[in-house]
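S.K.: sequence first, predicted coordinates after that:
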Amino acid sequence: MSPSSQLHDQHARETLRLIGPDPEDWVVARPGIDHNVLIVGGGQTGAAFAFALRRAGIGRVDVIDAAPDATRAGVWTTYARMNRLRTPKTLPGPEAGLPALSFQAWHEARHGEASYADIERIGRGQWAEYLAWYRQFLGIAVRYGTTLTLIEPTDAHFRLHLTVRSERGLETRVETARKIILGNGVVGNGRPNILPPLAGLPPSHLAHTSDAIDFAALAGKSVAVIGGAASAFDAAATALEAGARDVHLFVRRARLPAVPVSRARAYPGAYDNFPALPDALRWRQALRFRRAGSTAPADAVQRVTRFANFHLHLGAPWHEAAVVDQRVQARAADGDFEFDFVIAGTGYAVDLHARPELARIADHVLLWRDRYQPAPEERDDALGAHPYLGDALEYLEKQPGAAPFLKNIHVFNPAGFVSRGVPVGDVPCMKRDIPAVVRRISQDLFLEDLDAHEARMSADVPADFDASLYEPHVYRERDVEATE
């Protein structure tokens, strides 16, 4: 570790000292409860929540992640393939208002102030390094190789069915929790959006951008990428950089989306108050984004256009696709083609029933289509499938009184987009939404054991001193007259 890095760590430790020690766990222990809060997902969201809950004095918090180890948790070292993050470097992240824990402080300590001033957006690799430091420095423990397979609600808590990968192989366990935070990424409330005709292709010839793709194996191959958003361009660039013979990117729109409409509401008033907007206005904002299209950053487009063997197809949805003689034969709107491999950069579909861990609760969750009926010209079935979340990003009941346990599941993944106005789980939402969830969890855990807390607050408190400390100086009129 360099001297400047050591100095930064010392400064960060001093910051933690100055804000005082972590509060003691005040939550009343309940028999048979393993976790007050289980956080599903050990990436940036899981680590930030673990720290925030610790600072709120909430103990018995556990973080699980299906990845086998820290190097493969989250997206930044796995299927995120951009060179730079897509968010401005100045946005607050997981530092919880403590500058010494911020990316800027970390980066400047290692590379200097001039280096930070030089970068327009944070490099993906550096962000991954920073998150690893954050997790290690704060001592955030994550149970890797642990997958939540089923949430089973009971009257008093959740029974959590887990699959745990160990040296002995796969084991199943059942643990209990009072609260759950779903910080489980882009597919946390759904699935990769692979539609016909791609759905008929075998895994040997098709991958989604969320898959672990062996790009080295695509060297010398002809590759098709479907989609016009950033992840499609990132996959196309990675294939070209790996030596693909040629890459054809097919976009159904006649022009690439280039207008980032959500930037119009990227100011504190709109950001802070978006969850309080009327449903109709939140819907229109989500619909405006959907219709404008998700824009790839200019540098993502430039990353592919520098290759002469990159070919862009506009207004070219695929109509047919099949494997014939080990090659994918495709019929697109602009012609017939053959490829060795296809990558679907087609995004994700919100579909609670696609998640096995939600099987017992999906039917009870209030969706936007249950709550809000837009005019026919504003209908959008994909947006309607998003859960309609409460103020603390909790699930709400479709039928009031039928599933009261839903208020104890907080959704911190992109399924919260329509309700919150940003891709929940990404950097832009952290400053606003993590405190909202932690406040609600604290309130709920406190009020659910109010009798015990009332007894604690009303308990006898020993005096700091007795009357002998001041008795000789108590004013008495006759004593004054005697001295005169």
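M.R.: Yes, it's here.
S.K.: contacts and neighbour counts: CA atoms only from here.
M.R.: Noted.
S.K.: centre-most residue in the protein?
M.R.: Among the residues of the chain, the one closest to the centroid is residue 425, at 2.3 Å (C-alpha atoms, centre = their mean).
S.K.: quick check: that residue touching residue 414?
M.R.: Yes - the pair residue 425 / residue 414 is scored as a contact, 6.3 Å apart, by C-alpha atoms under 8 Å.
S.K.: now for these two: what residues contact both?
M.R.: residue 185 (C-alpha atoms under 8 Å, 6 or more residues apart in numbering).
S.K.: check the secondary structure at residue 231 for me.
M.R.: Judged by DSSP: H, G, I helix; E, B strand; the rest coil, the three-state class of residue 231 is helix.
S.K.: circling back: which residues does the closest residue to the residue nearest to the centre of the chain other than its chain neighbours contact?
M.R.: Nearest residue to residue 425 in three dimensions, chain neighbours excluded: residue 413, at 4.8 Å (C-alpha to C-alpha, 6 or more residues apart in numbering). With contacts defined as C-alpha under 8 Å, 6+ apart, residue 413 is in contact with 182, 183, 184, 185, 186, 188, 189, 423, 424, 425.
S.K.: ok, and here's another one to check against it:
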Amino acid sequence: MSQSIFSSVAGLAALEARLQQDLAWLDLPAKSWVPPLTLDGQPVLDVAVIGGGQAGMAAAVSLNHIGIGAVIFDQSPAGFEGPWATTARMETLRSPKKLTGPALGFGALTFRAWFEAQFGLEAWEALDKIPRLQWMDYLRWYRRVLALDVRNQHRVEAILPRADGVVELRVATPAGVTTVLARRVVLATGRDGLGGAYLPSFASDLPRRRWAHSADDLDYSSLAGLRVGVIGAGASAMDSAATALEAGAAKVDLLIRRKELPRVNKGKGAGNPGLTNGHLYLPDEWKWRIRHYINVQQTPPPSASVQRVSKFPNARFILGAAINDIAVGEQGMRVSTTRGVFDLDFLIFSTGFRIDWTIRPEFAAIAPHIRNWSDRYTPPAGDEDAELADSPDLGMAFEFQQKQPGGLPGLKRVHCFCYPAALSHGSLSGDIPAISDGAQRLAQGIAALLYRENIDTHYLNMQNYNEPELLGDEWLPAEPTSEERR
């Protein structure tokens, strides 16, 4: 870039100083106001956030800024939270570079500010989209500059709402299993936050060494010289195919069930502040109608991702190729489709994600009690949608609700701030465009709930408050009037 290393460092230091000045001018973070609580000799956290990616960090900052303490627990090593430096395969983010992401309304906290401070305005204007690994570097800076309390290599093994008004977490740490108590728990666990990879039924009949899901931590160099099939046509399918080709795969066939790739991102066309702020308040039928339409239309892969694949002469786009059967032999697999038979060595399923409580043991205690949209709403014939039906029916602060009243009263203390919240709240809980709006809605909702449940204490504090505004010597009493002297 055009700036020297010295000026880049100086520019970043100046940006950090500006951000701290902005926070000081706004008197942020606010002082703590939640009554401290100790149970069983153990201090109770205000909020425990599970997941230290962009959603978890934005949630924690929003909570801190309104005087609510938040501690983040993430299973990954420091600096490797989320998919960006691990399982993601795209070269750049799919979102436009101008989106402000988790900046929460602070110009100095945006990716653009971070980038320009180091590389200058000219470099920003020349940038097309944000490189994936550079986005991860920005998130690492975001964590550092905001001094977030993140406990890495802490995996939550059980979420246990208790009758005494707290949620107990059993957490595996490098030092062993420990117990954490919190008034509220936020699940900021990403795209597969309530389940895992979706796989077609026939995948279970294949030897595990013969396939992977696009979300797996796969060593793509192991595909060098192999005949690879990629099932799917979304962005992750293109990223997986391109990565395999770049790693030296002998050939890559994209087996695409659709006869045409979707061309238009309908979800992008609906994005505006009205949707961001208004989806929550729509009637059920409109919420379902909008999300179902987006699901049916599907999101096209970015043009650059498709071109990244198509530049290889040993890549083929096989459209209209629904899978009929897969026969496994010593020399590979024979994949029978509606477009013919393909001899392959390895398959990559780019088939998305699903809600599946059974594969997430940490949710075992709460899963049977969670009210889903299938319990709330029956769509018109022809508009059935398994993803939407399985989505949790969330309250105003993203909190889970009970399927049967009284089944698990403490369930409302667990908040779902990950992708499956989209039907209830819109796309506010994971995607870059509206992540700040979602984090602030979550924090404000939790603040309201914490205030209400401690209202007796807050009222008593108000009654006991005795710092005088007046000392009594600010004025002289008027002399009695003639009427008063009579």
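M.R.: Great, that's in hand. Please read all numbers here as calculations on a predicted model, not as lab measurements.
S.K.: TM-score for this pair?
M.R.: The TM-score (TM-score structural alignment, normalised by the length of structure 1) is 0.93; 471 aligned residues with a C-alpha RMSD of 1.9 Å.
S.K.: save the contacts of residue 413 of structure 1 as a markdown table, and put in distance to residue 49 of structure 1 and secondary structure too.
M.R.: A markdown table is the format used below for these (distance: C-alpha to C-alpha, whole Å; DSSP: H, G, I helix; E, B strand; the rest coil):
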| residue | distance to residue 49 of structure 1 | secondary structure |
| --- | --- | --- |
| 182 | 11 | strand |
| 183 | 9 | coil |
| 184 | 12 | coil |
| 185 | 14 | coil |
| 186 | 17 | coil |
| 188 | 17 | coil |
| 189 | 19 | coil |
| 423 | 17 | coil |
| 424 | 13 | strand |
| 425 | 11 | coil |
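S.K.: what comes into contact with stretch 437-457 of structure 2?
M.R.: Here stretch 437-457 of structure 2 makes contact (C-alpha under 8 Å, 6+ apart) with 34-35, 55, 58-59, 62-63, 66, 68, 104, 184, 276, 396-398, 417, 428-429, 458.
S.K.: trace the residue nearest to the centre of structure 1 over to structure 2, please.
M.R.: Here residue 425 of structure 1 is matched to residue 430 in structure 2, going by TM-score structural alignment.
S.K.: you'd agree that match is up against residue 419?
M.R.: Yes - using C-alpha under 8 Å, residue 430 of structure 2 is in contact with residue 419, at 5.7 Å.
S.K.: mind telling me what element the alignment partner in structure 2 of residue 441 of structure 1 is part of?
M.R.: Mapped onto structure 2 by TM-score structural alignment, residue 441 of structure 1 lines up with residue 446. For residue 446 of structure 2, the host element (DSSP states H and E) is helix 435-453.
S.K.: right, and the helix or strand after that helix?
M.R.: Taking DSSP H and E, what comes next after helix 435-453 of structure 2 is helix 455-464.
S.K.: which stretch of structure 1 lines up against that next one?
M.R.: With TM-score structural alignment as the criterion, helix 455-464 of structure 2 aligns to 450-459.
S.K.: circling back: which of the contacts of stretch 437-457 of structure 2 fall within strands?
M.R.: The members of the contacts of stretch 437-457 of structure 2 that map onto strands under DSSP state E are residue 184.
S.K.: buried subset of the contacts of stretch 437-457 of structure 2?
M.R.: Neighbour-count burial (16 or more other C-alpha atoms under 10 Å) applied to these gives 34, 55, 58-59, 62-63, 66, 68, 104, 184, 276, 397-398, 417, 428-429, 458.
S.K.: show me where the stretch 201-350 of structure 2 has its strands.
M.R.: Assigned by DSSP state E, counting those that start in this stretch, the stretch 201-350 of structure 2 shows strands spanning 211-213, 227-231, 251-256, 315-319, 323-329, 332-337, 340-344, 346-349.
S.K.: and the fifth one, which residues are buried?
M.R.: By neighbour count with 16+ other C-alpha under 10 Å, strand 323-329 of structure 2 contains the buried residues 323, 326, 328.
S.K.: what lines up with the second one in structure 1?
M.R.: For residue 326 of structure 2, the aligned position in structure 1 is occupied by residue 321, per TM-score structural alignment.
S.K.: with residue 170 of structure 2 instead?
M.R.: Matched to structure 1 by TM-score structural alignment, residue 170 of structure 2 sits across from residue 161.
S.K.: list the contacts of that match.
M.R.: 148, 149, 150, 151, 152, 172, 173, 174, 175.
S.K.: please repeat the previous calculation with a cut-off of 7 Å.
M.R.: 148, 149, 150, 151, 173, 174, 175 (C-alpha atoms under 7 Å, 6 or more residues apart in numbering).
S.K.: please report the distance of it from residue 377 of structure 1.
M.R.: Going from residue 161 of structure 1 to residue 377 of structure 1 by C-alpha to C-alpha, to the nearest Å gives 43 Å.
S.K.: swap in residue 191 of structure 1?
M.R.: Taking C-alpha to C-alpha, one finds residue 191 of structure 1 at 27 Å from residue 377 of structure 1.
S.K.: more neighbours, those two?
M.R.: More crowded of residue 191 of structure 1 and residue 377, by other C-alpha atoms under 10 Å: residue 191, with 18 against 6.
S.K.: what about the equivalent of the more buried one over in structure 2, which helix or strand?
M.R.: In structure 2, residue 191 of structure 1 lines up with residue 196, judged by TM-score structural alignment. Secondary-structure assignment from DSSP H and E places residue 196 of structure 2 in strand 195-197.
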